[in-house]
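**Student:** what would the 3D arrangement of this be:
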Amino acid sequence: MERLDINSAPERANIEASIHFARYSVATPFVKNKRVLDIASGEGYGSYLLKQSGASEVVGVDVFEDAVNRSNQSFGGPGIKFIAADATKIESQFPENYFDVVVSLETIEHIKDPIAYLQSLKRVAKEGATIIISCPNDHWYFPEDYQRNPYHLRKYRIEEFKELACGVLGDNVNWSIGTAVMGFGSTSLDIEHDYNNVPDSWMKFNHIQGAYLVNGGEKPEFNAENCSYFFGIWNAPEITNGAAIFPVSMDAYARMIPAMEGTLSIEERLKLSELESTLEQFKSDLRKTRLNYQATLGENELVKERILALQAELQSAYDDKMSIAAERDNMRIGYHRYILLGNLVPKPLRALMKRAFKIVRGNSI
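**Tutor:** Sure thing, here's the model as predicted:
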């Protein structure tokens, strides 16, 4: 999610809130009693977190005036304000060497001229000021060359980000990467009442202490290639680890672990069993269908043979009919010839021949 709408909770609200809060958690240790500039402050909740962490003054800057107006309405007050300005021309709004800490999270990928942007940050920062810049690892989210976040002008690899930023801000920098985290922690039994409300927002938060970053001897699977974002912190005495976490039930945890380990939970096994049963039924139905198909093919062959036999019988009957018709025509021709010949004999002679025929016939009887 590019920007959180503080007035309307998104899907997977806890995850989205932790993604954005985690970045600011890296900056909060450096801001106590400091004058802080927050570039691309968005809806303003991050600047509010910096002020709550002890900053003496926070100025949030964003290019969108409507976001600035909402931020001033929700979070503006003593020691915190928001202005609309171009990130590449910040020096037009403030004197040089003005801020103790400059924070710019997930901004550089939106900038058409990143060199001008970095130079502008450097001008308004005091000599030796802490400058904190993060950049998303878009090559993990959009691995193909043709893929990209529609709001980002460029995808950076960590080497490209380092070269570009250090070319302007120098080499006195600590690098870190951001990624998802797993583990265990404890909270108050009455945790719901321990949260601080972010004004005009669905978000709540609480600062916690006493966390360890642990490793059980396994080689870490995350690196600069598969992390979520990169961090550069200039002029800081040491690197800081930041996190934003939310507790889950053991029921939810039990569902997550099998997925991470590549094994199946009880629910998934039941579902798999159902799918396997459905597959076996499908195979059985397929076998029956094949048998029916083979039987149909056999019946079709018998029908074809019967059709051929009937066609042969029909042809024979037709041939007999044509033969009889030919004989009939021949008889008609003979009869007509007899009539024609009879008509050629004179009538007296025909009468004499008839009497002779009768006499001969009578004698023969």
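
**Student:** CA only for contacts and neighbour counts going forward, please
**Tutor:** Noted.

**Student:** show me what the longest strand anywhere in the chain is packed against.
**Tutor:** Longest strand in the chain, counting residues (DSSP state E): strand 125-136. Under the contact definition 3 or more Cα pairs under 8 Å, 6 or more residues apart in numbering; DSSP states H and E, strand 125-136 sits against strand 99-105, strand 229-234.

**Student:** and if we set it to 10 Å?
**Tutor:** Applying 3 or more Cα pairs under 10 Å, 6 or more residues apart in numbering; DSSP states H and E, one finds that strand 125-136 makes contact with helix 13-27, strand 35-39, strand 99-105, helix 114-124, helix 158-169, strand 173-178, strand 229-234.

**Student:** in it, what's buried?
**Tutor:** Of the residues in strand 125-136, A125, K126, A129, T130, I131, I132, I133, S134, C135, P136 count as buried by neighbour count, 16 or more other Cα atoms under 10 Å.

**Student:** and the two most separated of those residues?
**Tutor:** With Cα to Cα as the measure, no two of the buried residues of strand 125-136 lie farther apart than K126 and P136, at 26.2 Å.

**Student:** coming back round to it: among the helices and strands packed on strand 125-136, which comes closest to I208?
**Tutor:** helix 13-27 (11.2 Å).

**Student:** I'd like the distance from that closest one to the chain centre, please.
**Tutor:** 23 Å (Cα atoms, centre = their mean, to the nearest Å).

**Student:** helix or strand for E43, just tell me which one.
**Tutor:** Using DSSP states H and E, no element contains E43; it sits outside every helix and strand.

**Student:** which residue is the nearest non-sequential neighbour of R123?
**Tutor:** E96 (5.2 Å; Cα to Cα, 6 or more residues apart in numbering).

**Student:** any idea how far I177 is from V58?
**Tutor:** The gap separating V58 from I177 is 25 Å, by Cα to Cα, to the nearest Å.

**Student:** quick one: which of these two has more around it?
**Tutor:** A direct count of neighbours by other Cα atoms under 10 Å for V58 and I177 places V58 higher, at 27 against 21.

**Student:** please give me the structure for this one as well, since I'd like to look at both together:
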Amino acid sequence: MTVERLHLAPGAMAYDSMLAAEHVVRYAFAAGLCRGRRVLDVACGEGYGSAMLAAAGAAQVVGVDIAEEAVALARARFGREGVAFRAGDAADLPRLLADQAPFDLIVSFETIEHLTDPRPFLEGLRALLAPGGGILISAPNEGQDGRASTNPFHRHAYKPETFRAVTEAVLGPADGFWLGMPLQGFAILPEGSPLCGTDREGLDAMLDGAPAGAAHLLPAQRAHRVDAGLASFAVAAWGVPAVATVAAAPVAFEAWVSTWRAVEWLRAENARLLRELAAAQSAAPPAPQEWAERLADCQRAALLDAQRLETARAALADARAAAARAAAERDAIRLRHPDRAPSPADTSALRAALAAREAELATIRASRGWRVLRAYARLYEAPLLGPPLRTLRGAAGRVVRALRRR
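**Tutor:** As a prediction, this is how the structure comes out:
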């Protein structure tokens, strides 16, 4: 997904459970490691993750973000004793936090790709870490080996192996390397549980999430195997014993299965089209004489209908002109004899003639020959099909002329 920051203010973003799960799972991954620790959350955004870490038992949480408006919203919504927020650059953390004691756990999710030079950022994390402390860093998998990203907010596009190499060059070998990925499955929840659905439309509905007891993960099937190249993002861990983590949201069965029904229909439709294409390619093309005869038949039918159309148009124009003359005469009579009413007999015949001409015109336009003529004209004028059609027409003409000379 390409959303860079979650906005929790009313009306700012609609609740999307998949988007929310992608962001929440990183903080859930860290939540079990922060009890009793001083935690630094770098690039905290509007502070929902810092609040999650505090709720998980962190002794103190300091959130830092470069966007002052995000920090202001974080303070207003989540600031309290033991949870503080500061505005500043992730590349200048030692100076920004010079008044702070070292941190026992530092987390920074989806930050490194925004930095032109990640080294000062990584060195800052190392400088702020207390002895025996731990670091968690994540980066999206954009698969371009550190080249410029297509995402306008990213300065680098990391593959997991590139991300690992860049971070380990400063922080040393990671103690754990984890892959983030979407999942599919089922859950069992109490009937009526708030987790079964929310009426809240804003993204802040994600704050109603909660631990849901035991999780049992199954291996991905062969076609869905996830390796570093196919992961959504990667997380590197130093000094902390992280564990596998899941963040998910229930989906109504019909909404879930409708996606697979659509996929199956598309697969079947694709197979049908491929079969038709193969059959068309294997069919023997008509002989030149047959092409010439078909083309000549279409041209004769189109010419006949075109002539009938011109005749009908001329008759229609005559009828309209006669009607206009009759209307002018009627108006002149009204001016000379205001008390005289127009004769219905004078206009009814003209109306009948006009209707007959319009009906004849409609019949011609609905005829097969006219449709062929219009379709042929559109194809003949098309930039891709026009040139080969003109070539075919010339070849057919030459064949016809050759046959006639025999």
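
**Student:** which one of the buried residues of strand 125-136 of structure 1 sits closest to I108 of structure 1?
**Tutor:** C135 (6.6 Å).

**Student:** wait, that closest one touches W175, no?
**Tutor:** No. With contact defined as Cα atoms under 10 Å, C135 of structure 1 and W175 do not form a contacting pair (11.5 Å).

**Student:** can you list residues touching both of these two?
**Tutor:** The contact sets of C135 of structure 1 and W175 overlap at I158, F230, F231, G232 (Cα atoms under 10 Å, 6 or more residues apart in numbering).

**Student:** tell me the spacing between the nearest residue to the third one once chain neighbours are set aside and I158 of structure 1.
**Tutor:** Setting aside the residues directly before and after it, F231 of structure 1 is nearest to S134 in space (Cα to Cα, 6+ apart), at 4.4 Å. If you measure S134 of structure 1 against I158 of structure 1 using Cα to Cα, the figure is 10 Å.

**Student:** any residues in contact with both of the two?
**Tutor:** W175, I177, Y229, F230, F231, G232.

**Student:** give me the buried entries from these.
**Tutor:** I177, Y229, F230, F231, G232.

**Student:** how about the third one, what's its match in structure 2?
**Tutor:** In this case it means F230 of structure 1. By TM-score structural alignment, F230 of structure 1 lines up with A234 in structure 2.

**Student:** now its match. Nearest residue, chain neighbours left out?
**Tutor:** Closest to A234 of structure 2 by Cα to Cα, 6+ apart is L179, at 4.6 Å.

**Student:** so what corresponds to the one you found in structure 1?
**Tutor:** Checking TM-score structural alignment: L179 of structure 2 goes with I177.

**Student:** let me see the contact set for its match.
**Tutor:** With Cα under 10 Å, 6+ apart, I177 of structure 1 has these contacts: 134-137, 158, 222-232, 241.

**Student:** kindly recompute the last result at 7 Å.
**Tutor:** A224, C227, Y229, F230, F231 (Cα atoms under 7 Å, 6 or more residues apart in numbering).

**Student:** tell me the spacing between the last one and L308 of structure 1.
**Tutor:** Relative to L308 of structure 1, F231 of structure 1 is positioned 85 Å away (Cα to Cα).

**Student:** would a markdown table of the buried ones among the shared contacts of S134 and I158 of structure 1 with distance to K304 of structure 1 be doable?
**Tutor:** Conversion of these to a markdown table gives the following (distance: Cα to Cα, whole Å):
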| residue | distance to K304 of structure 1 |
| --- | --- |
| I177 | 76 |
| Y229 | 72 |
| F230 | 76 |
| F231 | 79 |
| G232 | 82 |
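
**Student:** thinking the residue nearest to F231 of structure 1 is in contact with I233, fair?
**Tutor:** No. Taking contacts as Cα atoms under 7 Å, S134 of structure 1 lies outside contact range of I233: 8.7 Å.

**Student:** burial count for Y27 of structure 2?
**Tutor:** Y27 of structure 2: 23 neighbours (other Cα under 10 Å).

**Student:** and it, how far from A165 of structure 2?
**Tutor:** From Y27 of structure 2 to A165 of structure 2 the distance is 23 Å (Cα to Cα).

**Student:** same question for E264 of structure 2.
**Tutor:** 41 Å.

**Student:** can you check A271 of structure 2 too?
**Tutor:** 43 Å.

**Student:** next helix or strand past the longest strand of structure 1?
**Tutor:** helix 138-141.
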